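Asks: Sequence and predicted structure below; questions after.
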Amino acid sequence: MLKLIIGNKAYSSWSLRGWLAVKQSGLAFEEITVPMFDETWNARTHGDEFAPSGGKVPILWDDQTVIWDSLAIVEWLSDKCGRDRFWPKDEAARGMARSMAAEMHSSYPNLRRDLGMNVRKTFPPRDLSDEVKQEILRIFELWAQARARHGAGGPYLFGSFSAADIMFAPVATRFVTYSVPLPRFAAAYVDTILSHPWMREWIQAAQDEPWVIEQYELEDS
């Protein structure tokens, strides 16, 4: 059986991506949640299970094979379970979906810094920096292009739920947490993502976590 080690569901955007990827695989897995940055975090991250990733989550163990980094987990499971389970069948759509997933993986540092994930909170609207606004507009642009070109088959970016949606799912939660104004098409997509049964399962589990990271609980964090 697969074993997935993740951080707090309230705060860990990368863990959410890895968890959604394993759910999408359809494979049985053991889920281990470890509270981030508590008094045992440093010691735990130097243990054998964490060492390959340098102490980062998520980490997927497939028997003796270890895969860390959310996009690597997506690709590993895609190879294992079939590409069509994670990526659009159409070649043009697949190329765009892979590019969007890679851009989400490597970009948007200002949004990540200023709008940390917290699925237990909803803050009032705030003044956003120009850099964050530009990154949000870029995300809207990508979502609009994907929906217009390849989204006719369903409500997700490329019609059916795919790795592209997995990569952008934490962004959808951030837009709700920080009351970011959304154009109609983006609001519809965010509602679609947050209504997915797996997202509801994750967010509900986050409500029951006992751990709190103060820096993500403040309106001006």
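Replies: It's in.
Asks: C-alpha from now on. contacts and neighbour counts both.
Replies: Noted.
Asks: Contacts for stretch 149-166, please.
Replies: Residues from elsewhere that reach stretch 149-166, judged by CA atoms under 8 Å, 6 or more residues apart in numbering: 17, 20-21, 74, 85-88, 93, 97-98, 100-101, 143, 146-147, 189, 192-193.
Asks: again, only using 6 Å
Replies: Here stretch 149-166 makes contact (CA atoms under 6 Å, 6 or more residues apart in numbering) with Arg17, Phe86, Trp87, Ala97, Ala101, Ala146, Arg147.
Asks: I'd like to know which of those are part of helices.
Replies: Among the contacts of stretch 149-166, DSSP state H puts Arg17, Ala97, Ala101, Ala146, Arg147 in helices.
Asks: TSV for the residues you listed, including neighbour count and distance to Glu214?
Replies: Listed next are these as TSV, based on neighbours: other CA atoms under 10 Å; distance: CA to CA, whole Å:
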residue	neighbour count	distance to Glu214
Arg17	25	23
Ala97	24	35
Ala101	18	30
Ala146	21	36
Arg147	20	37
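Asks: Dump those residues into JSON lines; add distance to Phe175 as well.
Replies: Shown next, in JSON lines, are the ones in helices among the contacts of stretch 149-166 (distance: CA to CA, whole Å):
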{"residue": "Arg17", "distance to Phe175": "16"}
{"residue": "Ala97", "distance to Phe175": "21"}
{"residue": "Ala101", "distance to Phe175": "18"}
{"residue": "Ala146", "distance to Phe175": "19"}
{"residue": "Arg147", "distance to Phe175": "18"}
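Asks: next up, a second structure to put side by side with the first:
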Amino acid sequence: MKLVIGDKNYSSWSMRPWLLLTHFGIPFEEVLIQLDQPGTRDAILTFSASGKVPCLVSDDGAAVWDSLAIAETLAERFPQHAMWPRDANARAQARSVSAEMHSGFAELRARMPMAIRTSKPGAGATPGALADVARIDALWNACLDVSGGPFLFGEFSIADAMFAPVVMRFNSYAPPLSPKAAAYAARVTALPAVAAWIEGARRETHRIGHDELDVSADSAA
């Protein structure tokens, strides 16, 4: 399989399926396309009709795009890895929080774009962004209270992969978090697959100026 992704420093959507494939030890070929370049869209269109990353291309050439669709596809194709919780109620809850992350938190995305190399504590802390942070904090606490941790539903799952880019944002902008949420963010950051993604982001030299310098724009692709 091929996984087509954008810059590791910026592409929050690309990070999610990459983490799943890497964490669960599923072999894949990484195809990285730099974002915000003159040929970016055309390069992505050779793999994905959406013109966006990520895109998973199977051995037979079939393409699946959108991070959550890719996650569902991987869970279906590799059921031995339990990417969703085994328990039906926990699985429904995990899907709910993943979908909320997928479709929500627009102010957080806009004001605190993922830029892993950036460290700007306090930047982007608008009332709307902080309201998103508070909701995420409460959501993490609720999940951890039920599961007992160490991850949202016990073992690392799609839900944790969906929130990993949020952890990257929190690392960069340091909004206030409850002790339990802060500890969870630290555990996600230390996960080997996440640490490998961060290291890849730090090695990149390509920069998108508006994401490095202006926290008013959303970088997600």
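Replies: Now that the structure is in, tell me what you want to look at. Remember, it's a predicted structure, so these values are computed and weren't measured experimentally.
Asks: Out of the contacts of stretch 149-166 of the first structure, flag the one nearest to Asp79 of the first structure.
Replies: Asp79 of the first structure lies nearest to Phe86 out of the contacts of stretch 149-166 of the first structure, by CA to CA, at 9.7 Å.
Asks: Would you mind measuring from the counterpart of Ser12 of the second structure in the first structure to Gly116 of the first structure?
Replies: Here Ser12 of the second structure is matched to Ser13 in the first structure, going by TM-score structural alignment. From Ser13 of the first structure over to Gly116 of the first structure the distance is 9 Å, taken as CA to CA, to the nearest Å.
Asks: more neighbours, these two?
Replies: Using other CA atoms under 10 Å, the more surrounded residue of Ser13 of the first structure and Gly116 is Ser13, with 28 against 22.
Asks: so what's that one up against?
Replies: Ser13 of the first structure touches Pro170, counting by CA under 6 Å, 6+ apart.
Asks: try 10 Å this time
Replies: Applying CA atoms under 10 Å, 6 or more residues apart in numbering to Ser13 of the first structure gives the contacts 6-7, 19, 57-58, 70, 112, 116-119, 167-171, 173-174.
Asks: Tell me which of these fall in helices.
Replies: Counting by DSSP H, the part of those found in helices is Trp19, Ser70, Arg112, Met167, Phe168, Ala169, Pro170, Val171, Thr173, Arg174.
Asks: Need the max-distance pair from those residues.
Replies: Every pair of these checked by CA to CA; the farthest is Trp19 and Arg112, at 19.1 Å.
Asks: Look at those two and report which has more neighbours.
Replies: Between Trp19 of the first structure and Arg112, counted using other CA under 10 Å, Trp19 has the larger neighbour count: 27 against 14.
Asks: isn't that one right next to Leu60, touching?
Replies: Yes. The pair Trp19 of the first structure and Leu60 passes the contact test of CA atoms under 10 Å, sitting 9.4 Å apart.
Asks: on that earlier part again, so among the contacts of Ser13 of the first structure, which ones count as buried?
Replies: By neighbour count, with 16 or more other CA atoms under 10 Å, those hold 6-7, 19, 57-58, 70, 116-119, 167-171, 173-174 as buried.
Asks: Nearest to Thr65 of the first structure among the ones in helices among the contacts of stretch 149-166 of the first structure?
Replies: Distance to Thr65 of the first structure across those (CA to CA) is lowest for Arg17, with 19.2 Å.
Asks: which residues touch that closest one?
Replies: Neighbouring residues of Arg17 of the first structure by CA under 10 Å, 6+ apart: 6, 23, 58, 69-71, 73-74, 163, 165-170.
Asks: Now with 8 Å, please.
Replies: Ser70, Ile166, Met167, Ala169, Pro170.
Asks: for Met96 of the first structure, same thing?
Replies: Residues near Met96 of the first structure by CA under 8 Å, 6+ apart: Ala146.
Asks: Now check the first structure for the residue matching Ala115 of the second structure.
Replies: By TM-score structural alignment, Ala115 of the second structure lines up with Asn118 in the first structure.
Asks: For burial, what's the neighbour tally of Glu214 of the first structure?
Replies: With other CA under 10 Å as criterion, Glu214 of the first structure counts 8.
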